[in-house]
Structures are given as structure tokens and as C-alpha cells.
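# sequence? don't have it. structure:
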């Protein structure tokens, strides 16, 4: 393992730096050193970062970098990198670029030939995954689902056949509705809702998607940042053509062709184009 050498000033470049997701002590020694010595710290919200800096007694120049000012800020940042500055990029919590701004900055810095590296650390995605009591050998991070139910259900239908544990971020006020849609699209899979990770009131609630949806419908929106982890689909025995037709006919009897196809794709994991073609034949559509 390479031993860190504390220098008077970091080498020029862009440093993508993870910060705590809740507990302020969950930050690496390397990150504390870098943030204390770099020329500039780019923050998703300077007020949030200022609280972390106050706890760790860091005196550093900061500037906002978020979705609303990124296009204006990137040329300025690239000029500073060209001038040989060491610049850190942090988000409000966790690892930058994971559902946070920063991708285009990294992309343009790499394209310009600047040194770009990461100071890894806390991540709510990995923290929730390790606590969910679900398979971790393969997982797919899907970020935030759409706030519109129709679009959300379509997204879930597309994710249903992925042979891996699914990880989502979600807001508290939509949690019950999202879990209900997940139960409809993904069936009775085991899942976990993790909130307030690493904080005093950390909670991980486990159960089927239906059980979790019912709980939060009754209990109301919880407090804190939320991660939903959903177990992978069960391996199914191969279905014969007669069984697929029966499923399609049942779905077509109570739903539109589009929704029927999405339902059967979610249930079987079969390619959508194949299910759609057979649904057209059964419905007599041209």
C-alpha cells in the first residue's frame, strides 16, 4: 500500500473528493489534507460544505458548482487548471458524480489533458447495499426514478429483467407511491429502505416491496435521505409458447397493448420486441 506524503501544495489537477453522507467523521485523512491545501474547493452548496469545514477546522477558498451555474463556471475552472491550480470537487454528501453535478467538468478536464483523480470515500449507494441483506455480487444503480407515475412504471418495466440487485435514490414524499409501483412492476421481491445512513437515527427496514409500500402508506413519509435496494429477479424456468400466450391474453383483456406487453416483459424477462410481436398477433392489430 502506498504511503501518503503530505506536501506543502498538491500537484495541479482536479480532485474528485468524497465527503461524509451523515457522520462528519466519515472522511479520509487524505481528503482532509487535500481540502486544506488545494487552491479552490468547488461545492454543490457552499453553505453545506462550510459546516463540514468548520467541524474539521479547514480554511479553504470555495466556489459554488451546481446544475444551475455549471455551464458558466466550467470555462473558468478549466482556465484555473491550465494555470496550474489544484482544485477539489465535492458534493453536499458522499461521492461526487453519483446523482450529483460534475460529470461534464470531469469530461472536459480529461479532454483538455489535465490530471484528474479521485479521493474515494463515503457513498450512500454502497452503504445501503451493504446493509440491505440482499445479494451484492451484481448490482445496478438506477438513481432517481421519474416523478411521473406513467414514466416511472415504464422505467421499472425496463429494469425488471436485469439479473442484479437494483439500487435507487428516492425522496420521502414519493416513497410509498414508488414502492407500490415497484411492487406492481417487480412483484414480491425482497427489498430494503435505508434512511439517515451513518446518523443517529439510522434505519434499515426490510421486507417485500408490497410490505414496505403498505408500511409507508400507513406511516407516512419518513425523514432523511432515502435509498431503496431491491433484490434480483428469481430465476424462472423456461416458459412454453402456450404459457406466454395465456399471460398475454390475460393482460390484453384488461389493459392496453402497450401496458400488457410491459406487464408480461416484467413477469417473464423476455425481450420486449418478441413479446410485442406476439401481442400484435393475438390482438389482431396490423
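Cool, got the structure. Just so it is clear, the structure is predicted and the values come from calculations on it, not from any experiment.
# switch to C-alpha atoms for all contacts and neighbour counts from now on
Will do.
# Strands of the stretch 101-250 of the chain, start to end?
116-119, 139-144, 165-170, 190-195, 203-208, 226-230 (DSSP state E, counting those that start in this stretch).
# doesn't residue 88 make contact with residue 96?
No: using C-alpha atoms under 8 Å, residue 96 is not in contact with residue 88, being 10.5 Å away.
# Have a look at these two and say which one is more surrounded.
residue 88 (26 against 23; other C-alpha atoms under 10 Å).
# wait, is that one part of a helix?
No: applying DSSP: H, G, I helix; E, B strand; the rest coil, one finds residue 88 to be strand, outside a helix.
# Who are the contact partners of it?
14-17, 34-35, 38, 40-42 (C-alpha atoms under 8 Å, 6 or more residues apart in numbering).
# thinking again about what came up before, how about JSON lines for the strands of the stretch 101-250 of the chain, with distance to residue 23 and mean neighbour count added?
Output for these, formatted as JSON lines (distance: least, C-alpha to C-alpha, whole Å; neighbours: other C-alpha atoms under 10 Å):
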{"stretch": "strand 116-119", "distance to residue 23": "18", "mean neighbour count": "16"}
{"stretch": "strand 139-144", "distance to residue 23": "22", "mean neighbour count": "16"}
{"stretch": "strand 165-170", "distance to residue 23": "19", "mean neighbour count": "21"}
{"stretch": "strand 190-195", "distance to residue 23": "13", "mean neighbour count": "24"}
{"stretch": "strand 203-208", "distance to residue 23": "14", "mean neighbour count": "17"}
{"stretch": "strand 226-230", "distance to residue 23": "15", "mean neighbour count": "27"}
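# In addition, the following structure is provided for comparison:
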């Protein structure tokens, strides 16, 4: 397979370009001059919420028309947007705050443009995860950005079981009304001594950092009124148990691999998920093998 080379600005192309434009996560002063110029000069802005983006455009006196592009109309909009790009129009894609594609729409449109050899031009700019990380005081790299955890209890617990032995710093996003539930699940999965920083209302007037361990963070969420959007920076596991150290042995059966992880303390469902991931298999395949289902 040959490397496919696409230049953002050099060479002749009959198509337009897709610009990925970050928007402020709170403080409008974080909007870069290049971002403003790009939104002024493109033919159309694909916005996650045209009402929110209209406020931003009005503030910077940008007159460019918008079209809605969000998680509920992605498949419907992509062919239309790609056709406009192929016809030579330049488009900008923005989410409500921060980077497109990071816990927001964007990835599917980028993929569609790449398939049609339409140049995709990313602009640097505001990002809540990295903004929180550098101010947390917790080791900044290596880190794992996760975003929003699953909402269903069963899925949440299974996911945290696989992350409990992660040695890298973990970054999560969370809404205020779910913070207490998420911190309780983290406390149960990681233990109360794990260090955490709750980063609230980043770049806004009430920006605040709450530093301590998971027990203290949970107590805070249980006793005080919680407001604002949160980024959670959780320290990695400095003493991972054997589950992290069990190496994949291709000479072992899938069942034996699951049993080896279960022996270290992982629950069967979490072990099945981990073995499926290591072997690049569907979870059901490993589940059937472990339970000897033909």
C-alpha cells in the first residue's frame, strides 16, 4: 500500500477545503485571529448548534451563512457538504466549544473528505482536556484522553475495571448532574487514595480547580451544589496489579487468557473484554469460548 500524500495549501485542486476551526471553551478572547479570518472567508460554516455559533459570529461580526451539522443529522448532511466541497466551495466546521471531533461531531465528515481527496485543514486552538491537564499538577504525559464515560451502570463499571490499572494519567469529561455518580464509580474502581483534580468552568469567570483524592472529591460532590462543566484529571495507577502485567500468550486458549486475568482479580466480563481487545476479536467470540458455548 502506497502512502497517500495530501497537501493543505500546495498544488492545484478543483475542490474546496474543509477547515476544522476550534472555538472558545468559555472566554471569547481565546478565539485566534486565524480562526476569525477563516470563518469570514469560507463559503459556509457547518455548526453543531447554529444558535450557539450565531452568538460567536455576531460577536466577531462574521456574516458567513451556517448550516446545522450535529450527531442527529450527520449521515444526512455529509453527502450535501461533500458535494459543496467538490464543487469548489470552502467550508468550516465548528462545534459548540473546543475542537471538532473531540467528544463532538466531525470525524465522519473528515473521513468522507479524505476518501474524496478533499484537503482537510486543522486550525489549532482551545481544548478543555489539555487546558485542564497542564494546570492540574498531575503528571502531564503520558496521558489517555477518554472523554465521557458510559452512562449505563453496567457499562460504566466494566469500562472502569479495564482502566483501573492504567499507568497513564486519565482525562474524563463530565456534566454537573452526573459528577457524583461518576466519582462514586471511580472511587469504587480505583480506590479512595487515587489523586484527582476536578477542573470546573475552564477559562470562565468561575474557573476553579479542586485537588485531592477520589474520596475527598466524592465527598465534595455529595455535600455541595455542583455547577458547571467538569474535566476530571485522574492520576495513573503507580502500583498496577498483576492484571496489567499478564502478557498476551498466543499459545494459550482464549479461555486460559481470561482465566489468567480473572485470577488477578478482574471480574469475568472485564477479563473477557480485555482478551477480546488484545486478540482483536469480538467480545461475543471470547465470551462463547470462555463459557464453552458452541
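Nice, I can see it. The structure displayed is predicted, hence computed values, not measured ones.
# if we can go back for a sec, turn the strands of the stretch 101-250 of the first structure into JSON lines, columns for distance to residue 262 of the first structure.
Output for the strands of the stretch 101-250 of the first structure, formatted as JSON lines (distance: least, C-alpha to C-alpha, whole Å):
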{"stretch": "strand 116-119", "distance to residue 262 of the first structure": "40"}
{"stretch": "strand 139-144", "distance to residue 262 of the first structure": "18"}
{"stretch": "strand 165-170", "distance to residue 262 of the first structure": "18"}
{"stretch": "strand 190-195", "distance to residue 262 of the first structure": "21"}
{"stretch": "strand 203-208", "distance to residue 262 of the first structure": "21"}
{"stretch": "strand 226-230", "distance to residue 262 of the first structure": "19"}
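# circling back to that earlier point, just the ones in helices from the contacts of residue 88 of the first structure, please.
Of the contacts of residue 88 of the first structure, the ones assigned to helices by DSSP state H are 34-35.
# now the contacts of residue 88 of the first structure as JSON lines including distance to residue 127 of the first structure and neighbour count?
Below are the contacts of residue 88 of the first structure laid out as JSON lines (distance: C-alpha to C-alpha, whole Å; neighbours: other C-alpha atoms under 10 Å):
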{"residue": "14", "distance to residue 127 of the first structure": "25", "neighbour count": "26"}
{"residue": "15", "distance to residue 127 of the first structure": "22", "neighbour count": "25"}
{"residue": "16", "distance to residue 127 of the first structure": "19", "neighbour count": "23"}
{"residue": "17", "distance to residue 127 of the first structure": "17", "neighbour count": "28"}
{"residue": "34", "distance to residue 127 of the first structure": "24", "neighbour count": "22"}
{"residue": "35", "distance to residue 127 of the first structure": "23", "neighbour count": "25"}
{"residue": "38", "distance to residue 127 of the first structure": "28", "neighbour count": "22"}
{"residue": "40", "distance to residue 127 of the first structure": "29", "neighbour count": "20"}
{"residue": "41", "distance to residue 127 of the first structure": "25", "neighbour count": "26"}
{"residue": "42", "distance to residue 127 of the first structure": "24", "neighbour count": "24"}
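# from the contacts of residue 88 of the first structure, which is closest to residue 227 of the first structure?
residue 17 (21.2 Å; C-alpha to C-alpha).
# how near is the residue nearest to the closest one when sequence neighbours are not counted to residue 110 of the first structure?
Nearest residue to residue 17 of the first structure, sequence neighbours excluded (C-alpha to C-alpha, 6 or more residues apart in numbering): residue 119, at 4.7 Å. In this view, residue 119 of the first structure and residue 110 of the first structure are 16 Å apart by C-alpha to C-alpha, to the nearest Å.
# The residue nearest to residue 17 of the first structure touches residue 31, doesn't it?
Yes: between residue 119 of the first structure and residue 31 there is a contact under C-alpha under 8 Å: 6.3 Å.
# list residues touching both of these two?
With C-alpha under 8 Å, 6+ apart, residue 119 of the first structure and residue 31 have common neighbours 17-18.
# how many other residues sit next to residue 150 of the first structure?
If we define neighbours as other C-alpha under 10 Å, then residue 150 of the first structure has 10 of them.
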